[in-house]
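In: Next come a sequence and a model predicted from it.
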Amino acid sequence: MIHRRVLHDIERALGRQAAVALLGVRQAGKTTLALDIARRTDAIYLDLQTRPDRAKLSDPRLFLEQHEDRLVILDEVHRVPELFSELRGLIDRGRRHGRRTGRFLVLGSAAVELLRQAGESLAGRIEFVSLTPLDVLEVAADRRAAISLWVRGGLPDSFLASSDDDSFAFRTNFIRTYLERDVAEFVPSRLPTETLGRLWTMLAHWQGGLLRASELARSLAINTATVGRYIDSLTSLFILRRLPPFVANVRKRLVKSPKIYVRDSGLVHALLRIGDFDTLAGHPVSGASWEGFVIENLLAAAPPGSGASFYRTAAGAEMDLVLELPGCAKPWAFEIKRGLAPRPSRGLRSALEDLRPERTFVVYGGEERYPLRPGVEAIGVRPMAELLAGLRAPAPDGG
């Protein structure tokens, strides 16, 4: 089993709070991680997607009170929304008995819906932890592994597949399942599957571009509000990332639209029918795909509470990623290059004058780390992720 770095975050959260919600895209490994926790802690595991486990909670108070001294893991908890109000009463009664922490671990794949349900019933009683797909610190010890992770993406079954063909088949089926079942479950008004598939494909072509919902709507012959609603839903389901523009106090006209990314690079490639590295290397989306891949890995490594954005002016000053890190007075700035011989762009040099960041990096496709100019370093994606991960508070065991 691949060690997931988020395990330390879950353990710390369970030591602080009665309930912890583990959120992340489907197939990212939430259930595998939860079952590992259950084995090591003698926890009760219930999969609420199955009828037998839902039946055990026909009277949730009766069942859960019998296990007050054990961690209870509730998978697919959004399928039983009425359970949250019961959990609140159980948590409050447990507190009166001295059982204040580590009561419930709930798993969900829809951030907004779970946050709404939990926020209404468990305010002050729950902590949220995010599980991303596999990242370079977990599986990419060298450049070859990092390239494989970029091509296949971080969904474990895709990355660990025995061949590129098997990996591609997994991702194709994953997309089909989302289109036909999962999105319909969380989006109030449903587009035809064919139209929604075209939207996903357009977003993959648009990788790293400014979000222009009106242009997407016009191409799909639907209204802008519908596109916006689906963008919101896909963001909530951890499929998309909207990267907002950095707000700077400069006398320049700033780009105000967010940039849009399909978060898992493997899904980008499956949507565009890119099955291997050789095909990807010559495809027009290659640079934007690498940019999104690097951004996701750096954000997975960055300390909790970090703020992420990009910077762009109408005059051409640009920074691909701006990170506002806890405890840092000035942001860190990143330009992302796919090649092995990066050079700072003119847009980066202009952006440095505006942002005056604390540190600036050009994250590129190689492994060496070296200065490009005063105050700007070239660095590979894994060393950069290691540097950011080192800023996190140490885990209890020093990990």
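Out: Structure received.
In: use CA for all of it now, contacts and neighbours both
Out: Will do.
In: tell me, what residue is most central in the protein?
Out: Nearest to the geometric centre of the chain sits T132, at 4.6 Å (CA atoms, centre = their mean).
In: then this one, side by side with the first:
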Amino acid sequence: MYLRTLQHELLKLSANWSVISITGPRQSGKTTLCKIAFPNYSYVNLEHIPTRSEVAKDPAAFLDLHRNGVVIDEAQLLPELFSYVQIAVDNDKSRRIVLSGSSDFLLMKNITQSLAGRVAVLRLLPLSINELGITDNYSTDELMFKGFLPAIWGDGRNAEFVHESYLSTYVERDLRQLTKVKDLELFRKFMTLCAVRIGSEFNAMSLSNELGVSVLTIKSWIGLLEASYVCYELPPFFKNIGKRLVKTPKIYFYDVGLACHLLGIQSAQQLATHPLRGSLFENMVVSEMLKWRFNNGQRSNLSFYRDKGQHEVDIIQEFGNELRAYEIKSATMLTSDFYRNLKYIKKLLGDSILSTQVIYDGKDEWNKPEEGYINYRNWKEDNPYAVT
């Protein structure tokens, strides 16, 4: 069992918020986190059909029964409950209700309709490298192949089995709740093609042609992957700087191990020579940067820079008008070419760029404002406005 960084933020918010929502991928550890953070709260799982039916009979009575705090798992499965939660907390500000779910779309839809302004929203992704704490015992390829789902690390389960079980649960059950996807086999092929395109701009037309479905269907499907925390679209950086900037987002997976599984990678040894290894490494680092934000109760502040002149910077991190620029490289040795686009963005944006840094797989590190470099295992967000 691993101590989750988000627990600190969760407990802090519970002092002032009657309702807290925690969303995130299936098997990311939401239930375990809630039970550890709130050991005296009741726990109710609405995925259990008899329980859901019982709660649906009289939601008000159910909430009254749990006045001393309750965690309601997969809350999005009972939309009518949310209006009763609103009434309960409006009548008694001391009530404490935690709503968790693996569908951001359905949970947030119900929150927006019934609980806007009354709920603190948190997101929990799979384990971070910092939370795992034992990563020095594993090679980079082992970390990427295994991924970061807690079941693989805490319970010692086989990574391939966990990922296949995850996909089966997602495709066969979650998709049926989210939408009417008629051809589940074709949708899984779509997921695999998304994995092939990790770190690339998301081209709906290309996928439409390859799968023989409409562009609207492709856009709907990527929306489903985002809503259920399978994929993440990294937005392009935009500022009025007189350059023709790319406007299409890039695609990443929230868990790199799941992407490896979709690509048919069966071992860390196979991954070491895989043609997409560099893209998968980039995916892992981007996910770690997202985890840092979400674990501190913050939204993503990440984007990428690419213009029509083929200048590209992997990550631009925004802190108001101040920026940090990063290149992500899977290499273990530095070369001067790694800094070419970082120098370009520094010249283009001037003093708004606080630092330029390469995140890579080498041992040497140099933490300086310009042309620094750091091993990916040691990266931490450097927020110039953080309160210490």
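Out: Here it is on my side, so go on. Fair warning: this is a prediction, and the values are worked out from it, not measured in the lab.
In: Can you pull the TM-score for these?
Out: With the length set by TM-score structural alignment, normalised by the length of structure 2, the two chains reach a TM-score of 0.92; 379 aligned residues with a CA RMSD of 2.1 Å.
In: follow-up on the earlier one: confirm the residue nearest to the centre of structure 1 sits in a helix?
Out: No: under DSSP: H, G, I helix; E, B strand; the rest coil, T132 of structure 1 sits outside any helix and is assigned coil.
In: what's the closest non-adjacent residue to it?
Out: Spatial nearest neighbour of T132 of structure 1, excluding adjacent residues (CA to CA, 6 or more residues apart in numbering): G24 at 6.0 Å.
In: circling back to that earlier point, would you mind listing the residues in contact with the aligned partner of the residue nearest to the centre of structure 1 in structure 2?
Out: Under the alignment by TM-score structural alignment, T132 of structure 1 pairs with L125 in structure 2. Contact analysis of L125 of structure 2 by CA atoms under 8 Å, 6 or more residues apart in numbering lists 24-25, 28, 254, 291, 294.
In: L125 of structure 2 and F187 of structure 2, how far apart?
Out: 23 Å (CA to CA, to the nearest Å).
In: now the equivalent of G278 of structure 2 over in structure 1: how far from R212 of structure 1?
Out: Alignment note (TM-score structural alignment): G278 of structure 2 maps to G287 of structure 1. For G287 of structure 1, the distance to R212 of structure 1 equals 20 Å [CA to CA].
In: picking up where we left off before, now the helix or strand in which the match of G278 of structure 2 is found on structure 2. Mean distance?
Out: Taking DSSP states H and E as the criterion, the element that holds G287 of structure 1 is helix 286-301. Compared with structure 2 after the fit, helix 286-301 of structure 1 shows a mean deviation of 0.7 Å (mean CA distance after the TM-score superposition for structure 1).
In: helices and strands around that helix, which ones?
Out: Judged by 3 or more CA pairs under 8 Å, 6 or more residues apart in numbering; DSSP states H and E, helix 286-301 of structure 1 is in contact with helix 265-271, helix 381-389.
In: Need the counterpart of R188 of structure 2 in structure 1.
Out: Alignment note (TM-score structural alignment): R188 of structure 2 maps to G197 of structure 1.
In: does its match sit in a helix, a strand or a coil?
Out: helix.
In: ok, and the closest non-adjacent residue to it?
Out: Spatial nearest neighbour of G197 of structure 1, excluding adjacent residues (CA to CA, 6+ apart): L179 at 6.8 Å.
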